[in-house]
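S.K.: Coordinates for the following, if possible.
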Amino acid sequence: MFINCPYCRTLVATDPVTDLPPTHCPQCMSLLRRDATVEDDDTAPLPIDLGDLLESRADDAAEEKATVRDAFREAADPDAPDDIANGIEAETPPSEDAFDDALDREEERGAEVVAPAVAEPAAGAAVPVAAAAVAPGNRRSRNAPSFVRGAGGTPASPRERWLPAIAAMLALLLGLQWLLADRARLAADPQWRPVLNAVCKALRCELPPWREPAAFTLLQRDVRQHPDIPGALRVSATFRNDARWSQPWPSLRLTLSDVNGRPAGERSFRAEEYLGGPPSQPELASGESATVAMDILEPAARIVAYDFSFR
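M.R.: As a prediction, the model looks like this:
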């Protein structure tokens, strides 16, 4: 059985009994087994330093380039009459700049061929320091998480591009449905009512009226004997709606007490009764006031106290 060396990709035969690879690669002498380290085997050769290898290759290429350049210079020397003396027309040698460009292109092509030869180590194998230092740059981009990779993948389909917008629209519709379904309760909350007012103006829906009896303020009140009818009382008062929104007309509750402070009579009056007729509008707007004027029978003699409240 054979395995590939994770450093030079050479086929290495495994032990037929243990099915384990040798301690070091016979080609590049790199460590192949976890259970065997360089420290355990003093005679084991050190892994190849790829940095030194590349440096030596660069030196060899520079020497070869210098040698070929010298040869071209000798070929371009006009003092060399060999071909001319034999009657052979010599070809015009290429210029030194053109030669340098050709060598640069060859070096780039060679670098492209040499770079893939630096293989990635297998999972769990010991990585030499030099190999880690010259690892291919594209390995990081290939193994990097998807959110840091470059935008070179497959473009999203139109359906995928529309999914976020559709999800946001569905969430908005769900929230709107919840507002409309629970608007009776939310309309009684002063924080939610402005939102519901705006929504219902756009959708032409109705909100339950705002009810805040404590916001009705008495500006003036008076209860006295009727000037023309014996045993009757004339009641007059003025109140104002101090709530933020319009309110339906409240019920007016009048309590009469005798000289001892005991209630002698109590009754609630509708708007038609204390206004003297049906109101001109179904609700009393915020900041508006109304006048109460009505005559009632005196429930008992010696009525000396009275109290108004709104329901």
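
S.K.: all contacts plus neighbour counts: C-alpha atoms, from now on.
M.R.: Noted.

S.K.: just the helices in this structure please.
M.R.: 50-75, 82-85, 96-114, 129-133, 138-143, 158-181, 183-186, 193-203, 271-274 (DSSP state H).

S.K.: Quick one: closest of the ones you listed to Glu212.
M.R.: Proximity to Glu212 (C-alpha to C-alpha) singles out helix 193-203 among the helices of the chain, at 13.4 Å.

S.K.: Just the buried residues of the closest one, please?
M.R.: 193, 196-197, 199 (16 or more other C-alpha atoms under 10 Å).

S.K.: what's it packed up against?
M.R.: Packing partners of helix 193-203 (3 or more C-alpha pairs under 8 Å, 6 or more residues apart in numbering; DSSP states H and E): helix 183-186.

S.K.: Closest one to Thr238 out of the buried residues of helix 193-203, please.
M.R.: Nearest to Thr238, judged by C-alpha to C-alpha, of these is Arg193 at 28.2 Å.

S.K.: doesn't Arg185 make contact with the closest one?
M.R.: No. Arg193 is not in contact with Arg185 according to C-alpha atoms under 8 Å; the separation is 9.8 Å.

S.K.: picking up where we left off before, out of the buried residues of helix 193-203, which one sits closest to Thr255?
M.R.: Arg193 (34.1 Å).

S.K.: ok, back up a step: switch the helices of the chain over to a markdown table; also include distance to Gly231.
M.R.: Below are the helices of the chain laid out as a markdown table (distance: least, C-alpha to C-alpha, whole Å):
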| stretch | distance to Gly231 |
| --- | --- |
| helix 50-75 | 120 |
| helix 82-85 | 153 |
| helix 96-114 | 118 |
| helix 129-133 | 112 |
| helix 138-143 | 101 |
| helix 158-181 | 54 |
| helix 183-186 | 46 |
| helix 193-203 | 48 |
| helix 271-274 | 19 |
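
S.K.: how many neighbours does the nearest residue to Val235 once chain neighbours are set aside have?
M.R.: Among residues not flanking Val235 along the chain, Val223 sits closest, at 4.6 Å (C-alpha to C-alpha, 6 or more residues apart in numbering). Counted by other C-alpha atoms under 10 Å, the residues lying close to Val223 total 19.

S.K.: just Arg234 next, same as before
M.R.: Neighbour count of Arg234, defined by other C-alpha under 10 Å: 17.

S.K.: That one reaches Arg221, doesn't it?
M.R.: No. Between Arg234 and Arg221 there is no contact under C-alpha under 8 Å: 10.9 Å.

S.K.: Would you do the same for the sequence below? I want to compare the two.
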Amino acid sequence: MWTFIWRFLAYALGILLLAAALVAQVSYRHLASISQHETYRPWLLAFCDYAQCALPTRRDSKLIVSTQLSVEPHPLYQDVSQIKLDFTNTAGFSQPLPQIELVFSDIQGRNIAGRRFGAEEYLPRLSAILPEPATLMSAGESVTAQLEIANPAADAVNYRVRFVYE
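M.R.: Down below sits the predicted model:
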């Protein structure tokens, strides 16, 4: 009788340990997305304080808002446009600089040309003396991006700007 109870408890403990290992593996595999969730992040931060690990930086591209966009001809080069884009981090936390996705479309809304620009492209270093540009935007911080692109096709009458993280 007692061997049956001990065997049952051993199997139950083994099942619980295997289930905990499965949850740990799935959590580790999806840590980048799970750590962005406001409900789980405080728990993960507490766990990482104990386990001496680090969570990925918080990011939410929906909280980065474009405040001004201007597209003008380049003063020195023909068939080149200068784009100046001001955007603000409206989140209550610092987050990495996003990639800027710029897409041009025709009058029917079909995409004609598009490209993603990384922070190193829209925030160039001014000289070799200055340090690299900051990689985090503080809460409420505004950034001005400056780009030079070849003019898209003549039928590109609309453009769309999106902020993305990969």
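
S.K.: Got a TM-score for the pair?
M.R.: The TM-score (TM-score structural alignment, normalised by the length of structure 2) is 0.66; 134 aligned residues with a C-alpha RMSD of 2.8 Å.

S.K.: picking that back up, for Tyr274 of structure 1, state which of the buried residues of helix 193-203 of structure 1 is nearest.
M.R.: Once C-alpha to C-alpha is applied, the member of the buried residues of helix 193-203 of structure 1 that ends up nearest Tyr274 of structure 1 is Arg193, at 30.2 Å.

S.K.: what's near enough to touch that closest one?
M.R.: 186-187 (C-alpha atoms under 8 Å, 6 or more residues apart in numbering).

S.K.: That one matches what in structure 2?
M.R.: Using TM-score structural alignment as the criterion, Arg193 of structure 1 maps onto Arg41 of structure 2.

S.K.: Next one: that match from Tyr28 of structure 2, what distance?
M.R.: According to C-alpha to C-alpha, to the nearest Å, Arg41 of structure 2 stands 14 Å off from Tyr28 of structure 2.

S.K.: sorry, back to before: out of the buried residues of helix 193-203 of structure 1, which two sit at the greatest distance?
M.R.: Maximum pairwise distance among the buried residues of helix 193-203 of structure 1 (C-alpha to C-alpha): 9.7 Å, between Arg193 and Val199.

S.K.: so what corresponds to the residue nearest to Val235 of structure 1 in structure 2?
M.R.: Aligned partner of Val223 of structure 1 by TM-score structural alignment: Val71.

S.K.: From Asp106 of structure 2, how far off is that match?
M.R.: Going from Val71 of structure 2 to Asp106 of structure 2 by C-alpha to C-alpha gives 16 Å.

S.K.: do Gly114 of structure 2 as well
M.R.: Where Asp106 of structure 2 is concerned, Gly114 of structure 2 sits at a distance of 12 Å (C-alpha to C-alpha).

S.K.: ditto for Gly14 of structure 2
M.R.: 61 Å.

S.K.: Those two: which is more packed in?
M.R.: Applying other C-alpha under 10 Å to Gly14 of structure 2 and Asp106 shows that Asp106 carries more neighbours, namely 16 against 12.

S.K.: I'd guessed the more buried one sits against Asp155; true?
M.R.: Yes. With contacts counted by C-alpha under 8 Å, Asp106 of structure 2 reaches Asp155, the gap being 5.4 Å.

S.K.: Count the neighbours of Gln108 of structure 2 for me.
M.R.: By other C-alpha under 10 Å, neighbour count at Gln108 of structure 2 equals 10.

S.K.: can you check Leu53 of structure 1 too?
M.R.: 12.

S.K.: what's the answer for Gln247 of structure 1, then?
M.R.: When neighbours are defined as other C-alpha under 10 Å, Gln247 of structure 1 has 21 of them.

S.K.: That one and Glu212 touch, don't they?
M.R.: Yes. Using C-alpha under 8 Å, Gln247 of structure 1 makes contact with Glu212 at a distance of 7.4 Å.

S.K.: Can I get the buried residues of helix 193-203 of structure 1 in a markdown table including distance to Asp100 of structure 1?
M.R.: Below are those laid out as a markdown table (distance: C-alpha to C-alpha, whole Å):
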| residue | distance to Asp100 of structure 1 |
| --- | --- |
| Arg193 | 82 |
| Leu196 | 80 |
| Asn197 | 81 |
| Val199 | 77 |
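
S.K.: which one of these is nearest Asp59 of structure 1?
M.R.: Each of these was checked against Asp59 of structure 1 using C-alpha to C-alpha; the closest is Val199, at 79.3 Å.

S.K.: Look up how far Gly175 of structure 1 lies from the residue nearest the centre of structure 1.
M.R.: Closest residue to the average C-alpha location of structure 1: Pro164 at 11.4 Å, with C-alpha atoms, centre = their mean. Going from Pro164 of structure 1 to Gly175 of structure 1 by C-alpha to C-alpha gives 17 Å.

S.K.: again with Leu203 of structure 1
M.R.: Distance from Leu203 of structure 1 to Gly175 of structure 1, by C-alpha to C-alpha: 14 Å.

S.K.: Please apply the same query to Arg73 of structure 1.
M.R.: Between Arg73 of structure 1 and Gly175 of structure 1 the computed distance is 84 Å (C-alpha to C-alpha).

S.K.: out of these two, which sits in the more crowded spot?
M.R.: Remark: of Arg73 of structure 1 and Gly175, Arg73 carries more neighbours, 15 against 12, as counted by other C-alpha under 10 Å.
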